[in-house]
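Asker: Pasted the sequence and its predicted model underneath.
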Amino acid sequence: MKHVSHPMSPLEWAMLFGLSLVWGGSFFFVAIAVTELPPMTIALARVGGAALILLLVLRFLGIKMPRSKTVWLAFLGMGLINNVIPFSLIFWAQTELASGVASILNAMTPIFTVIAAHFLTQDEQMSRGRIAGVVLGFTGVFILMGGGVGMEGKLLPHLAILGAGISYAFASIFGKRFARLGVPPLATATGQVCASTMILVPVVMTLDQPWLLPLPSAHVVWALTGLTVLSTAFAYFLYFRILSTAGATNLALVTFIIPPSAILLGVMVLGEVLSWNQIAGLAVIGAGLAAIDGRIFGLWRR
């Protein structure tokens, strides 16, 4: 796995923008699906469908899934904090929030990751740039939420998205163990969505009882298909392809592009409108991400 940054080729840039579009599109697809389906049922459809697709891909590529009990316990942990918890929180929050706002708040994930890594790892301590990024990130959230004014009924959905970002942050640190366990990246992706499916099946059957729900309309079925095939299975393919050719540092640039992709889809297709404070919050959070990334400020100093 590469960690050194180098100039990306046009193909790598195209894949990066493609990844931002399909990940940003997940907020768009969910905004459609939650109009007719419960959030946890949507989460199960996403991970269950992606698990089937990725298992077929592994079989085609001749990659075998590990059978070690230790690895599968790690899959269960990863599935819980990287899929089950954040998906459930985000999908529930999107019953109240616009998809663009959800994507902006979700952009706090790298900032939460920096904080978690500082306290939980030995080799990723805070630098001045990262501290500045954290401060800017939380300032951006405060601006986006209007300082808490007029948040009646909206505070919990905002906090749910932030909670999902915290869960993702712990998952990014927890996920490092799979390399030490010798699990191929695509098998890790497959294992965690399989484990997520196993966790969600009994929960959804007990709480949502999907067999009692009305049949979803055609546009909701298409949204679920896009969420599963494009925003999960295909996104994992692009993610690991970029990671292997361009490296983790360049891959991190996708964080900057996901909110604009989600906002563009929400405004053009769903007719969403962002307020001035939400746009300003996005700009400040973006500045925080740039401070953490360091490259833009490094170019400016040079």
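Answerer: Okay, I see it. Numbering: from 1, shown residues only.
Asker: rest of the way, CA atoms for contacts and neighbours
Answerer: Fine.
Asker: The helix or strand containing residue 173 packs against which elements?
Answerer: Taking DSSP states H and E as the definition, one finds residue 173 inside helix 155-174. If contacts are counted by 3 or more Cα pairs under 8 Å, 6 or more residues apart in numbering; DSSP states H and E, helix 155-174 sits against helix 85-93, helix 99-106, helix 109-120.
Asker: of all these, which gets the most neighbours per residue?
Answerer: Burial of the helices and strands packed on helix 155-174 is given as mean neighbour count (mean count of other Cα atoms under 10 Å); helix 99-106 ranks first at a mean of 27.
Asker: what residues does that one touch?
Answerer: 24, 27-28, 30-31, 90, 93-94, 141, 158, 161-162, 164-165, 258-260, 262-264, 266, 272, 274, 278, 282 (Cα atoms under 8 Å, 6 or more residues apart in numbering).
Asker: putting a second one here so we can go through both:
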Amino acid sequence: MIISGLSLYAGAAVAVGLFDVLPPLIVAWFRISAAALILLAVLRPSPRSFIGRSGAQAAVYGIATMGMNMSFYEAIARLPLGTVVALEFLGPVVVAALGSRSIRDWVALGLAAAGVLVISGAVWSTSASGLFFALLAGGLWAVYILIGTRIVGGVGKPMESMTVGFSIAAVVALPAIWLLWPTSVDLPAPQLFGLAMGLGVLSALIPYSLDQVVMRMAGSSYFALLQALLPVTAALLGAVVLGQWLTGPELLGIVLVVAAVGLRRPSSA
């Protein structure tokens, strides 16, 4: 999970640098599309995997992942990386609530929710739109966890489903990307392609592949609370790489979210 977070948010730090050249939505599309191209080349799924129930489930997974990425990138274009990651944890909190079994679980969820509320109050005056996109990313994150857990728990091939889902999402979003594409891009095409491939590997291929392994081992409820480790990873990378030092309330919110992890035990998953 920590390796997944480091890869994911290292890629996000790279993406922030691209926001001066391309809109966040296009950068997010590059992230998923590049991963889809790599997966298609390696796995070569059969055409049958794109149709039927498994194809539809993979499409929902892919579109939710694409939407989560687009919302996340719009949010980090407006707010610090660590703050956004903590805010979007509201999605995993809801998923964990669906699978809760004890008072300990509810206390953990309450701490996480309190952390999200503290951070929300701290950033409302800074960027209401950033807050909206972060919470939207959290909602789509919940869908990602629920559908992803079904996929890895099914009889199909999870990596093939991820390939199909990412490919469908990339094609579905293509018309919007065409309309949003700027008239000029101050970056040579080979360099842009290389950065897109790097984003695909760092921010999608590695973390989402590792997520599927953890989902299979832990289940959706415990996986959701394991994700609470990510705000710390994101806050550290944001500070070190991007110079985004957080305020006292933002740090308090992150501490509350991480405290929720300490109350959650693997045996209760």
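Answerer: Nice, thanks for sending it over. Because the structure is a prediction, the values reported are computed rather than measured.
Asker: So after superposing, what's the score?
Answerer: TM-score for the superposed chains, counting by TM-score structural alignment, normalised by the length of the second structure: 0.84, backed by 264 aligned residues with a Cα RMSD of 2.9 Å.
Asker: how close does the spatially closest residue to residue 266 of the second structure that is not a sequence neighbour sit to residue 99 of the second structure?
Answerer: The shortest distance from residue 266 of the second structure to any non-neighbouring residue, by Cα to Cα, 6 or more residues apart in numbering, is to residue 222 (7.0 Å). As judged by Cα to Cα, to the nearest Å, residue 222 of the second structure and residue 99 of the second structure stand 8 Å apart.
Asker: Repeat that for residue 249 of the second structure.
Answerer: In terms of Cα to Cα, residue 249 of the second structure sits 29 Å off from residue 99 of the second structure.
Asker: again with residue 125 of the second structure
Answerer: On the measure of Cα to Cα, residue 125 of the second structure and residue 99 of the second structure end up 34 Å apart.
Asker: out of the two, which sits in the busier spot?
Answerer: More crowded of residue 125 of the second structure and residue 99, by other Cα atoms under 10 Å: residue 99, with 16 against 9.
Asker: related to what we said a few turns ago, including distance to residue 248 of the first structure, could the helices and strands packed on helix 155-174 of the first structure go into TSV?
Answerer: Shown next, in TSV, are those (distance: least, Cα to Cα, whole Å):
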stretch	distance to residue 248 of the first structure
helix 85-93	22
helix 99-106	19
helix 109-120	13
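Asker: closest to residue 40 of the first structure out of these?
Answerer: Of all those, it is helix 85-93 that lies closest to residue 40 of the first structure, at 5.6 Å by Cα to Cα.
Asker: Specify, as a residue range, where that closest one falls in the second structure.
Answerer: Using TM-score structural alignment, helix 85-93 of the first structure lines up with residues 67-75 of the second structure.
Asker: What's the average distance for the matching stretch when superposed on the first structure?
Answerer: Compared with the first structure after fitting, stretch 67-75 of the second structure deviates on average by 1.3 Å (mean Cα distance after the TM-score superposition for the first structure).
Asker: contacting residues around that stretch?
Answerer: Outside stretch 67-75 of the second structure, the residues that touch it by Cα under 8 Å, 6+ apart are 12, 15, 24-25, 27-29, 84, 129-134, 136-138, 140-141.
Asker: related to what we said a few turns ago, for the helix or strand following the helix holding residue 173 of the first structure, packing partners?
Answerer: Using DSSP H and E, the next helix or strand after helix 155-174 of the first structure towards the C-terminus is helix 177-180. Helix 177-180 of the first structure sits against helix 185-207, with contacts defined as 3+ Cα pairs under 8 Å, 6+ apart.
Asker: buried residues in the helix or strand following the helix it packs on?
Answerer: Later in the chain than helix 185-207 of the first structure, the nearest helix or strand by DSSP H and E is helix 218-225. Buried residues in helix 218-225 of the first structure, counted by 16 or more other Cα atoms under 10 Å: 220, 223, 224, 225.
Asker: what's the closest residue to the first one other than its chain neighbours in contact with, if anything?
Answerer: Just to be clear, that refers to residue 220 of the first structure. When the adjacent residues along the chain are set aside, residue 220 of the first structure lies closest to residue 33, with 5.1 Å between them (Cα to Cα, 6+ apart). Applying Cα under 8 Å, 6+ apart, we find residue 33 of the first structure in contact with 42, 220, 221, 223, 224.
Asker: Tell me which of these persist in the second structure.
Answerer: Shared with the second structure under both residues aligned by TM-score structural alignment, their matches' Cα atoms under 8 Å, the contacts from these are residue 42.
Asker: Translate residue 188 of the first structure into the numbering of the second structure.
Answerer: Aligned partner of residue 188 of the first structure by TM-score structural alignment: residue 161.
Asker: tally of neighbours for that match?
Answerer: Number of residues near residue 161 of the second structure (other Cα under 10 Å) recorded here: 25.
Asker: burial measure for the closest residue to it other than its chain neighbours, as a count.
Answerer: Once flanking residues are discounted, residue 161 of the second structure sits nearest to residue 58: 5.2 Å by Cα to Cα, 6+ apart. By other Cα under 10 Å, the residues close to residue 58 of the second structure number 29.
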